[in-house]
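*Asks:* Got a predicted structure here, sequence first:
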Amino acid sequence: MDQSLRDVAQQGNIDALYALIRMDVKVLDRIDELPFVESPLHVAAFAGHTRFASEIMRLKQSFSKKPNEDGFTPVHLALQNNQTEVVRQLLDVDEDLVRVQGKEGMTPLHYVAQTGNLVLLAEFLNVCPKSIKNVTIRGDTAFHIALKNNQIDAFNILMNWYKRTRFNDKLASHNKQDKDALLSGVGDLLNSKDEEGNTLLHVAVSQNQTQVVQRLLNSDGVTINSKNLEGCTIWQGQRPISREMGHMLHEGREVLRISPSRRAITHEVYLRYNFDRDFQSFMLRLQMRIPNELRSILLVVAVLYLTINFQLLLCNNGPINRTPPME
């Protein structure tokens, strides 16, 4: 990209863009021929020029999925520079941009899980549910990334979205033989392994994330005895852990001896049900057509309410009681 076009993109000047096009009608086509290139859309997205980015998207939508020489798409660059409105504008044109992979296979969803941007995380899941299935070249899912970066609130958002979609999928499956293609393959996410063979439980134990471990141990379908590439389960080979974590893991061993049909229905089950119901209501409200500024404010308030409310309730109710019911 020549300097004149770069300057126009940095200024966000649409009139100047068309002046350059009048001088050279193939100026954008030549950029589009390159597999890795800094396009005007990359520059405008990083600079936060929403209207200019929208105009370029209209003229050359292919730029939106093209990586620059560093492996980043325009959405990646906009996220890195906190240009949220540009991100939303690009997604209004193409929702699949949420799952376009950049350097090392990182998608925009992975990025917001890593940085803990709860508002965009919720929006991304809503507009592109398939994005949760993407993994990086390190084998990390968005769940792994959130935990490895100690973004517990982001992990809770992912978990509640996962549980909501799984519940809806089960309800729909009795009416059709094949489950919704959007959610195919999602069932293995909670047991997926990174490049070192570590599941979410391995990561949470190694990070001493007690609330996460507690939640995973009580989640249907989570495999507790998985081994990583070193042959270790969550009870073996972990770095020093807290006393609370040690007690929880010991309690987890004991519960394996109890038949699932005999496990008590605890208060956390009730909390999870109500939290999932609130999250579902929240996700539905995301579909409302409201101004971007108002939407941002409402999303921040709603996400913080949901995540903090869940954590406070979980903390106040203490460890999960796994004692089998009296016969």
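*Replies:* That came through, no problem. Quick caveat, the model's predicted, so the values are computed rather than measured. Numbers count the residues shown, from 1 in each chain.
*Asks:* Please count neighbours and contacts with C-alpha atoms only from this point.
*Replies:* Noted.
*Asks:* Now the strand or helix carrying residue 89: buried residues?
*Replies:* If you go by DSSP states H and E, residue 89 is part of helix 84-93. Neighbour-count burial for helix 84-93 flags 84-91 (criterion: 16 or more other Cα atoms under 10 Å).
*Asks:* Kindly reformat those residues as TSV containing distance to residue 97.
*Replies:* Listed next are the buried residues of helix 84-93 as TSV, based on distance: Cα to Cα, whole Å:
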residue	distance to residue 97
84	14
85	14
86	12
87	9
88	10
89	11
90	8
91	6
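*Asks:* Find the centremost residue of this protein, please.
*Replies:* By Cα atoms, centre = their mean, the chain has its centre lying nearest to residue 109, at 4.3 Å.
*Asks:* re earlier: list the helices and strands the helix holding residue 89 packs on?
*Replies:* If contacts are counted by 3 or more Cα pairs under 8 Å, 6 or more residues apart in numbering; DSSP states H and E, helix 84-93 sits against helix 50-59, helix 74-80.
*Asks:* thinking again about what came up before, now, among the buried residues of helix 84-93, which is nearest to residue 171?
*Replies:* residue 91 (29.3 Å; Cα to Cα).
*Asks:* for the residue nearest to that closest one when sequence neighbours are not counted, what are its contacts?
*Replies:* Counting by Cα to Cα, 6 or more residues apart in numbering, residue 97 is the residue found nearest to residue 91 once chain neighbours are left out, at 6.4 Å. By Cα atoms under 8 Å, 6 or more residues apart in numbering, the residues touching residue 97 are 64-65, 75, 90-91, 108.
*Asks:* As CSV, those with distance to residue 121 would be great.
*Replies:* Converted to CSV, the contacts of residue 97 look like this (distance: Cα to Cα, whole Å):
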residue, distance to residue 121
64, 20
65, 20
75, 14
90, 16
91, 13
108, 9
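*Asks:* Closest one of those residues to residue 133?
*Replies:* The closest of those, once distances to residue 133 are taken by Cα to Cα, is residue 108, at 12.7 Å.
*Asks:* try this one side by side with the last:
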Amino acid sequence: MEEAKFEETPLHKAAAAGNTEVALEILNLMPSLGRKLDGGGWSPLHLAIERGHRDTARLMARFDKMLVRVKGKGGMTPLMQCAARAGNEEHEERKLLARLLIICPESVTDVNNLNQTVVHVALVNRRCKTVSMLVDWLRRRNQITAVLSVKDVNGNTALHAAAQFGCPGGAEKIVKLVKLNRLNSDKKTALDLAKMYHQTAVREILEDKGAKESKDIEELTTTDYVLTEATLPEKISRDYYYLTAQLTLEMRNTILVVATLIVAATYQGVLQPPGGVYPAPDPGTETLARPSMGLGRRRLLQLGDDTWKKHVAGQMVMEKAKYRYFMPSNTFAFALSVVIVIFVVPGNPVFLILHVCLVFMCISYLLALDAISYYTGISDMIYYMSLYAIVGAYVVKLLYYPVKALLVDEDWWLRGLSVKFANRFSGSKGKFSDAVMKMKKQHTVLRLN
């Protein structure tokens, strides 16, 4: 049995008969039989699902979750077979499908020999309620792009299949999550297929969402792009790609540690500058108290006993000549370190509180700088240059995510922005649309293996 490529084993017999106890006992004694295909090209789990033995199938999958991903005839997995059987009135079949998804979540990304996902298979078999359940599962798992954007051997996505085989319920959910105007191998959009196969309900859903026909879409293929000349937008795309690709997690952690040390040291420098600050006057006196720091006090006594009385409380004791070098260096080191922290710390919502803390820390630093500094042109220059650098870093950080939405087609927390951009500018003509199209193609070329 181990050596034969196709063999009908006792496990096949037990699974096909729904004999759960015997099937589990055989799996326990020889787990490899669960992956063996019989002469028809089916595994024991395939047969249990095909014969309607749902308890046997569920317990076998729970015993070894990888059985859900075994590919049988045509590359069909047990999950796909279950989706093909789960009709609109077969609630128990859909319940089994849900249990298989829970047992083996990774199986939803498998494809068969036609490069069809489980959503394709459900659409081809016109299982609209099953499609709706699968789409909801993908949203809960954040695997929308990984499944709904997959093209079969004919270049059809799940939306193309919904338009071709007529599944209004599935199409209504899918159109909110994917790019509407992608072309298949025949250069047809989903709207073209809906009209071609007279799927009126799906066509109305697509038109209501702004879908277009292929004649209104101008798409630049990767081959055509390679034949064009390089432009500035492509350079921007390359810089963006290498900036994100080279910033590994280990490098990010190293940068954060060094930048944090510099921020802490420079922040301490503005709170306790060399030489100290002039203290507040003693209660009941009209004159200011003398400086508390020894070096500053000795320097002022050398200049004259009344020199210290001419300064404001809280101002630096350091001479202006030294201040011209110390404070710009300290402040620029602080500002640039904060800029690095802003760029390196992810902008995900979970890090929003950390970014807010950075903002308030910068405000407190600039206020402390304003309080202890001499009021000269240098003070104003330092203050405004630091402010502009930090604000500019946040502006660039905010622009980073729309750029990523334009270039990257993958599951992430702003994936919906990418879909909105694509649906808004798909087929439109102009310098902006052409630039975005070339940037995307440049990014595609850089990611080729």
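*Replies:* Arrived safely, thanks for sending. A quick note: this is a predicted structure, and the numbers were derived from the prediction, not measured.
*Asks:* Compute the distance between the residue nearest to the centre of structure 1 and residue 191 of structure 1, please.
*Replies:* In this view, residue 109 of structure 1 and residue 191 of structure 1 are 19 Å apart by Cα to Cα, to the nearest Å.
*Asks:* what does residue 275 of structure 1 give?
*Replies:* Distance from residue 275 of structure 1 to residue 191 of structure 1, by Cα to Cα: 22 Å.
*Asks:* Could I get the full set of helices for the stretch 151-300 of structure 1?
*Replies:* 152-173, 200-206, 210-217, 243-255, 267-285, 292-316 (DSSP state H, counting those that start in this stretch).
*Asks:* same for the first one, what does it pack against?
*Replies:* Just to be clear, that refers to helix 152-173 of structure 1. Other helices and strands packing on helix 152-173 of structure 1, by 3+ Cα pairs under 8 Å, 6+ apart, are helix 118-127, helix 142-148, helix 267-285, helix 292-316.
*Asks:* do the shortest one as well
*Replies:* For helix 200-206 of structure 1, the packing partners by 3+ Cα pairs under 8 Å, 6+ apart come out as helix 142-148, helix 210-217.
*Asks:* could you redo those as a markdown table and give each row mean neighbour count?
*Replies:* Shown next, in a markdown table, are those (neighbours: other Cα atoms under 10 Å):
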| stretch | mean neighbour count |
| --- | --- |
| helix 142-148 | 24 |
| helix 210-217 | 19 |
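*Asks:* so can I have CSV of the ones you listed showing distance to residue 114 of structure 1?
*Replies:* Shown next, in CSV, are these (distance: least, Cα to Cα, whole Å):
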stretch, distance to residue 114 of structure 1
helix 142-148, 5
helix 210-217, 16
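*Asks:* Of those helices, which is nearest residue 16 of structure 1?
*Replies:* Of all these, it is helix 142-148 that lies closest to residue 16 of structure 1, at 40.4 Å by Cα to Cα.
*Asks:* Find me the equivalent region of the closest one in structure 2.
*Replies:* Mapped onto structure 2 using TM-score structural alignment, helix 142-148 of structure 1 covers residues 118-124.
*Asks:* Where in structure 1 does stretch 264-279 of structure 2 align, residue-wise?
*Replies:* Using TM-score structural alignment, stretch 264-279 of structure 2 corresponds to no residues of structure 1.
*Asks:* what about the residue nearest to the centre of structure 1, which helix or strand?
*Replies:* Counting by DSSP H and E, residue 109 of structure 1 is found in helix 108-115.
*Asks:* Trace that helix over to structure 2 and give me the residue numbers.
*Replies:* Against structure 2, helix 108-115 of structure 1 falls on residues 78-85 (TM-score structural alignment).
*Asks:* compared with structure 1, how much does that stretch deviate?
*Replies:* Taken over the aligned residues, the distance from stretch 78-85 of structure 2 to structure 1 averages 0.6 Å (mean Cα distance after the TM-score superposition for structure 1).
*Asks:* hmm, who's touching that stretch?
*Replies:* Counting by Cα under 8 Å, 6+ apart, residues outside stretch 78-85 of structure 2 touching it are 45-46, 49-50, 67-71, 93-94, 96-97, 100-101, 107-108, 117-118, 121-122, 125, 127, 130.
*Asks:* Just the buried ones from those residues?
*Replies:* Of the contacts of stretch 78-85 of structure 2, these count as buried by 16+ other Cα under 10 Å: 45-46, 49-50, 67-71, 93-94, 96-97, 100-101, 107-108, 117-118, 121-122, 127, 130.
*Asks:* and the closest residue to residue 138 of structure 1 other than its chain neighbours, how many neighbours does it have?
*Replies:* Distances taken as Cα to Cα, 6+ apart place residue 195 nearest to residue 138 of structure 1, at 5.1 Å, with adjacent residues excluded. By other Cα atoms under 10 Å, the residues close to residue 195 of structure 1 number 13.
*Asks:* Please pull up the equivalent of residue 39 of structure 1 in structure 2.
*Replies:* With TM-score structural alignment as the criterion, residue 39 of structure 1 matches residue 9.
*Asks:* Which residue is the nearest non-sequential neighbour of the residue mapped onto residue 194 of structure 1 from structure 2?
*Replies:* Alignment note: residue 194 of structure 1 maps to residue 152 in structure 2; criterion TM-score structural alignment. Spatial nearest neighbour of residue 152 of structure 2, excluding adjacent residues (Cα to Cα, 6+ apart): residue 115 at 4.5 Å.
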